[in-house]
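**Q** Structure here, sequence nowhere to be found:
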């Protein structure tokens, strides 16, 4: 893989799972990494791991569902690390269950984080990504938006989660068309079942359904998705990986 020396990456939702693994993978390839999430202790522990490995990390405690905080995350990244070459829009939640009788606050939470938080960060980052693409060391910049297989395949029991991830896919493709000629690449990563904390925020009866669905399936690890992100952003300037769907081998849908 190519080197990310001299570049800066911002990873949202960096306190666990795919975000944590992505931050480590990008740091290993030479990027300075801004770590954004709400859990201070988790972020500080991750920053120490990166710094102990010889990298640079900046901890930013924030809630990206608040537009002002999302703007501030990007501003603090550029102020603290000097530029912004890569945005990994990873912050998100997955709250499943039937539509009938669903707690509406779960819907609102998913739309706020999965859609609006991603949009706020994308908007704030774009001027800096465009600027990075016009200068060294790589003359290209990347926005990687983390979606899900749920952004491709609608299933009963996950209607609103499906809706948020389909929105991420539509936004990513439209934005790609707008800015790809300026060497800012927009990539969509769609993981299937992955062993992270994502599912643990569901209600007990929903957790039972998820467990039954994937009984006997060896799930992906966060590091598998991080490896995919690292592959995407280290491609040569003329190569854009627009979309990547990754499922466990045993996952059928």
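**A** All right, it came through fine. Please read all numbers here as calculations on a predicted model, not as lab measurements.

**Q** drop to CA atoms for contacts and neighbour counts, all remaining ones
**A** OK.

**Q** How many residues are close by residue 52?
**A** For residue 52, the tally of surrounding residues (other CA atoms under 10 Å) stands at 10.

**Q** Show me the helices in this protein, by range?
**A** Under the criterion DSSP state H, the chain contains helices at 17-28, 40-52, 67-81, 104-110, 118-133, 159-179, 204-213, 222-233.

**Q** hey, which of those helices is tucked in deepest?
**A** helix 17-28 (a mean of 25; mean count of other CA atoms under 10 Å).

**Q** check contacts around the closest residue to residue 226 other than its chain neighbours.
**A** Take residue 226 and drop its neighbours on the chain: the residue closest to it by CA to CA, 6 or more residues apart in numbering is residue 22, 4.3 Å away. For residue 22, the contacting residues are 11, 14, 223, 225, 226, 227, 229, 230, by CA atoms under 8 Å, 6 or more residues apart in numbering.

**Q** Switch these over to TSV; also include distance to residue 207.
**A** Shown next, in TSV, are these (distance: CA to CA, whole Å):
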residue	distance to residue 207
11	27
14	23
223	23
225	22
226	25
227	27
229	28
230	31
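
**Q** which among those gets closest to residue 75?
**A** The shortest approach to residue 75 among those belongs to residue 11, at 13.7 Å (CA to CA).

**Q** want to compare, so here's the second one:
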């Protein structure tokens, strides 16, 4: 992986955010870079499109439910209150969204002396978002479900081929069995058990189950971050969800807004 997406992953994103001058500008950058929205999504969403399922936030953008970090959900509500509207949060054209990101990049370049900022576009912010999810070990089926990407091949540029050390670590199941379970791993197992409960409840809550399970999977990934047992648990969850049909292709169901 390389290019501007990698540049943003290596600290460029935070420096870009520091170059925003308004709350609106910062929100636009975050919607593209942390939620993975396209300009045509940004200009249509309102605060009412943020939905919470089992403690996990999503943003309804019509064709999909994008994963919404809790702090970005808070920023959306705060900005909506500041402009006193329940209509579209960003009342400008798609082209203006692209220009605002470009202007922010130019200011970041002037402040840092790094001209790579001048080339950053909304597309690069979406690529950064996908890179972050993949780097965090989020299941690729989940990445496809919560982003604008619709093919695994589209994610290939953001997947670094594993080196021999990583391959050996992943396949070293013997070492994993003798290590005492860490607190983080026990917490992840608890979350995984919750996934099983969600699958059992599918008949009772068919509308929100898929998003609920995706949210639980994201929390499991967070709980396992940095653990050697993470690949094995991720694989177990993937097989469970695929077997149950929860991660099959297709649009996510439309839950009732809270």
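**A** Noted; the coordinates are in hand. On a predicted model such as this, the values are computed, not experimentally measured, just so you know.

**Q** Let me see the TM-score of these two.
**A** The TM-score (TM-score structural alignment, normalised by the length of structure 1) is 0.29; 124 aligned residues with a CA RMSD of 6.1 Å.

**Q** hmm, back to that, so which of the helices of structure 1 comes closest to residue 34 of structure 1?
**A** helix 67-81 (6.0 Å).

**Q** by how many degrees do the closest one and helix 118-133 diverge?
**A** Angle of helix 67-81 of structure 1 versus helix 118-133, following axes from the mean of the first three to the mean of the last three CA atoms, to 10 degrees, is 30 degrees.

**Q** Check which helices and strands helix 67-81 of structure 1 is in contact with.
**A** Contacts defined by 3 or more CA pairs under 8 Å, 6 or more residues apart in numbering; DSSP states H and E place helix 67-81 of structure 1 against strand 8-12, strand 32-37, strand 57-61, helix 118-133.

**Q** Export the ones you listed to CSV and append columns for distance to residue 108 of structure 1.
**A** Output for those, formatted as CSV (distance: least, CA to CA, whole Å):
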stretch, distance to residue 108 of structure 1
strand 8-12, 19
strand 32-37, 19
strand 57-61, 22
helix 118-133, 14
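
**Q** mind checking which of these is nearest residue 174 of structure 1?
**A** Of these, nearest to residue 174 of structure 1 by CA to CA is helix 118-133, at 12.6 Å.

**Q** What helices and strands are in contact with the closest one?
**A** When contacts are defined as 3+ CA pairs under 8 Å, 6+ apart, helix 118-133 of structure 1 sits against helix 67-81, strand 86-89, strand 141-146, strand 184-191.

**Q** Quick one, which of the ones you listed gets closest to residue 36 of structure 1.
**A** The closest approach between residue 36 of structure 1 and any of these, judged by CA to CA, belongs to helix 67-81 at 7.1 Å.

**Q** what's the burial count for residue 141 of structure 2?
**A** Counted by other CA under 10 Å, the residues lying close to residue 141 of structure 2 total 18.

**Q** Please tell me how far it sits from residue 218 of structure 2.
**A** 12 Å (CA to CA, to the nearest Å).

**Q** Check residue 94 of structure 2 too.
**A** Here the criterion is CA to CA. By it, residue 94 of structure 2 lies 30 Å from residue 218 of structure 2.

**Q** Quick check on the two: which one has the bigger neighbour count.
**A** residue 218 (21 against 16).

**Q** What strand or helix carries the more buried one?
**A** helix 209-223 (DSSP states H and E).

**Q** after that helix, next one along is what?
**A** Taking DSSP H and E as the definition, the helix or strand that follows helix 209-223 of structure 2 towards the C-terminus is helix 230-244.

**Q** Tell me which other helices or strands that following helix touches.
**A** helix 209-223.

**Q** Just want the angle from the helix it packs on to helix 230-244.
**A** What separates the directions of helix 209-223 of structure 2 and helix 230-244 is an angle of 170 degrees, with the same axes, to 10 degrees.

**Q** Could you tell me which residues make contact with residue 51 of structure 1?
**A** Contacts here follow CA under 8 Å, 6+ apart; on that basis residue 51 of structure 1 touches residue 57.

**Q** no wait, residue 145 of structure 1
**A** Remark: with contacts taken as CA under 8 Å, 6+ apart, residue 145 of structure 1 is in contact with 88, 89, 90, 118, 168, 172, 186, 187, 188, 189.

**Q** try 6 Å
**A** 89, 188 (CA atoms under 6 Å, 6 or more residues apart in numbering).

**Q** now the strands: where do they sit in the stretch 51-200 of structure 2?
**A** In chain order, the stretch 51-200 of structure 2 shows strands spanning 56-60, 65-67, with DSSP state E, counting those that start in this stretch as the criterion.

**Q** and the first one, what does it pack onto?
**A** Helices and strands touching strand 56-60 of structure 2, as assessed by 3 or more CA pairs under 6 Å, 6 or more residues apart in numbering; DSSP states H and E, comprise strand 50-53, strand 65-67.

**Q** that older thread, and of the helices and strands packed on helix 67-81 of structure 1, who's closest to residue 67 of structure 1?
**A** Taking CA to CA, helix 118-133 is the member of the helices and strands packed on helix 67-81 of structure 1 nearest to residue 67 of structure 1, at 5.8 Å.

**Q** Excluding chain neighbours, give the residue nearest to residue 175 of structure 1 in space.
**A** Leaving aside its chain neighbours, residue 175 of structure 1 sits nearest to residue 186 (7.2 Å; criterion: CA to CA, 6+ apart).
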